[in-house]
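Asks: here's my sequence, what's the structure:
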Amino acid sequence: MTPTVGHTGPGPLSGTDAREAARIVMGECPRLPFLPELADRGIGADAVGRTGAMLADLPLDVSTRGWRLAGSVGRPARRAADLLDRDADALEEADEIARGVTVDRDLAREGRGRAGQEPVRPTERRLQVRVLGPWSLAARLELPGGMPVLTDRGARRDLAASLAEGAAAYAGRLGGRLGAGARILLDEPRLWHVAAGTVAGPSRFDPVPAVPAEQLSLSLCRFADALRTAGVAEVLVRAPGGAGPEAPARWEVVSEPPRGETPLDGLCVPAATLRAPGSGAPGVGQREVDPATPDAARAAAHAALDAAGTVLGDGRLLHLEGLPGGGRTPRTGSEVEHAAVGVLDLLDRLAASRCASLDRLVLTPTAGEVTTGREDAVAALAAVRRVAEATPPAAE
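Replies: Modelled structure (predicted):
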């Protein structure tokens, strides 16, 4: 059986029209659709507001500095919940239209889909919902007194339990409406700052202590267990790239689970993180790093490569955010083929079997490529789809 490379979007899209965003998603990512995030709509559509709207029995409101826990649900939180419901309705509507137009046409053509692929079957689908992970949410959300939730162990535990229950319920309901299993992507943009103790407090007199890497890893594994117990099919974590000397990457947190713990189902990492400055673009035969590249930069790239290789070697999923090699979005056939060779070159650098790893690889554009306008978003998602389709034949 020919392996397939997955493709989807990062989550954010430009604009304010939920229906238009949903049509784009279903047009380009029918096998692995994602819930669009339209932050241009303002308060309540931001990452904290959207994730907060999924919390179970934990009301939020806003302060002068941002979102905080509250005694009752504030108007911004009600708006966030309303926007989230509209996004779900728009995605279901776009899916119904796509099934009626595309799937029926596929069946009429002897079961063949776009580019000769098999039609989408509900049991094979996944709906990807991105939420702020428990550590980054605790770093961004305030207690009623103004300190980050991160500083209070009890509040942190309650927040994680509420998030697991609420996110699993939301993703499960929407996945059921689309005939898809739920895949939750835990976005942890503040993870390295949490590990380094560089999360900003309300003032310089209120430092936020670091959380040991072992505790971060254990809690993420157990948080994923709670989501899976609640019916989520797969749980992945999106780790940030390098955050600088003040917050060095600790890749073992997301790649090496503690002994006896069930690991997360996969890792999402910026493809640029896997390429040291000064290295040749993957796929053109230039793998050596420029000798002038700082040792720290090379070490950081090698550490990220080791983490990605560990995840693939363990049989887990690897999301690449952005295509290996960078550069502009491939548009011509030769550019798509070149990008596909770049993906295979990366697998070689990871010492991963090409045939065995392709089914566990997912390609997605970067957020920057899909938030500059509708045409750019469609072009970026279409390019990733074409590269994903071109990679298996290039591996033969």
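Asks: C-alpha only now, for contacts and for neighbours.
Replies: OK.
Asks: residue 31 and residue 128 touch, don't they?
Replies: No - under the criterion of CA atoms under 8 Å, residue 31 lies out of contact with residue 128, with a separation of 10.3 Å.
Asks: I have a second one here; can you model it like the first so I can compare?
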Amino acid sequence: MSEQHPYPWPAASSTGVGSWPGEDPDEAVRTVLGELPDLPHLPELPGRGVGADVIGRTAGLLVEFPVEVQPTGWRVADSPGRDLYRARGFLSRDLDLLAEHAHAYEGALKIQVAGPWTMAASVELRNGQRMAADPGAYRDLAASHLEGVLAHIAEARKRVPGARLLVQVDEPSLPAVLMGALPTASGYGRLRAVDRVRVEEVLRTLFGAVEEAGAVPVVHCCAANAPLDLLRRSGARALGLDAALLDRRHDDMVGTAVEAGVGLMLGVVPAVDPPPAQRDRMSDPAANVEVVRELWNRLGFGPDLLTRAVVPTPACGLAGASPEHARAALKAVRNGARVLRDEPHRS
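Replies: This is a model prediction of the structure:
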């Protein structure tokens, strides 16, 4: 199985989800490169303010699709303004720091963007309604988003030419888009669900373009009702999920994905500082990845495939954590990956 389905990372890899606490991108890049040597990622620092979070960063990638910040969030604008310039400046600075610290790096490297459906759920039309409510609007947004993602891949490749790029598409709002759970502008109603066929079509187009650009499409959705089959069919080469939210109801979908060669990035340690009573558990690598072993035992796959197919991660981005917990979380997932490799049969 592992020979039939090669993965875009070394065996026993670990990685982060994306965001990082604080306002110092230089320190963040150096920390991530040091703690995650097999699969580092370009960190996002929302603490810097408007334009530094994943929505703002991705808004800065949109091509000929200006948006600006209003009291209720990002909204379509007539022309680019200071919010977009700020977002683009943050990203350019982050990429320059990546080049400074990792120009000669030649392994797997992950970059993150908000997905087209999370953007459609987060960006408003001029009337205050979410873009997900208007088929013409989200069609235009998806086209602009795709073009911007491809340009981002090209910029990252310039900075680290020897890296094998993975593009993580963050879709935390996708379940709400599919279930018709997004609130209307008034807050008193819910937007109509977007057709699943249309959702899958947009994602398949994006993931296919990412692969044609020589990168590996990954999708992350830490919601309990992540549409695993839809994401697999759309062409994602790996699924980023919170392992604590996977139970026996998900086994068939997860197993089908693994059989198809889809990798799993599984969140196994808290994304925020745990209560004092739970801190000791994070220092036990075997305990941290026990949820992964239990899942794997239920699926019935061999231990050799486990260490190749599964990448331990924090449960979500670390922007809400203390710097101390963020570093501890990366150390915990790195040590957890090594335990899965060195003690594959431990129960």
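Asks: quick one: TM-score?
Replies: With the length set by TM-score structural alignment, normalised by the length of structure 2, the two chains reach a TM-score of 0.87; 331 aligned residues with a CA RMSD of 2.5 Å.
Asks: neighbour count: residue 31 and residue 128 of structure 1, which is higher?
Replies: With other CA atoms under 10 Å as the criterion, residue 31 of structure 1 and residue 128 differ in neighbour count, and residue 128 comes out ahead with 26 against 19.
Asks: now for that one: which residues touch it?
Replies: Each residue near residue 128 of structure 1 by CA atoms under 8 Å, 6 or more residues apart in numbering is listed here: 32-35, 182-185.
Asks: repeat that with 6 Å
Replies: Taking CA atoms under 6 Å, 6 or more residues apart in numbering as the definition of contact, the neighbours of residue 128 of structure 1 are 34, 183-184.
Asks: repeat that for residue 391 of structure 1.
Replies: Under the contact definition (CA under 6 Å, 6+ apart), the residues listed for residue 391 of structure 1 are residue 340.
Asks: measure the counterpart of residue 34 of structure 1 in structure 2 to residue 260 of structure 2 for me?
Replies: Taking TM-score structural alignment, residue 34 of structure 1 has residue 41 as its aligned residue in structure 2. The gap separating residue 41 of structure 2 from residue 260 of structure 2 is 25 Å, by CA to CA, to the nearest Å.
Asks: same thing with residue 82 of structure 2?
Replies: Distance from residue 82 of structure 2 to residue 260 of structure 2, counting by CA to CA: 45 Å.
Asks: ok, these two, which is more surrounded?
Replies: Comparing residue 82 of structure 2 with residue 260 by neighbour count (other CA under 10 Å), the higher total belongs to residue 260, at 15 against 11.
Asks: in structure 1, what residue corresponds to the more buried one?
Replies: Using TM-score structural alignment, residue 260 of structure 2 lines up with residue 314 in structure 1.
Asks: show me which positions of the longest helix that structure 2 contains end up buried.
Replies: For structure 2, the longest helix by residue count, based on DSSP state H, is helix 135-159. Buried residues in helix 135-159 of structure 2, counting neighbours by 16 or more other CA atoms under 10 Å, are found at 138-139, 141-153, 156-157, 159.
Asks: how much does that helix stray from structure 1?
Replies: With mean CA distance after the TM-score superposition for structure 1, helix 135-159 of structure 2 departs from structure 1 by a mean of 1.8 Å once superposed.
Asks: residues contacting stretch 142-155 of structure 1, please?
Replies: Looking at stretch 142-155 of structure 1 with CA under 6 Å, 6+ apart, the contacting residues turn out to be 68-69, 138-139, 141, 156.
Asks: quick one: the residue lying closest to residue 247 of structure 2 once chain neighbours are set aside from residue 268 of structure 2, how far?
Replies: Once its chain neighbours are removed from consideration, residue 247 of structure 2 has its nearest residue in residue 295; the separation is 7.8 Å (CA to CA, 6 or more residues apart in numbering). To residue 268 of structure 2, residue 295 of structure 2 is 12 Å away according to CA to CA.
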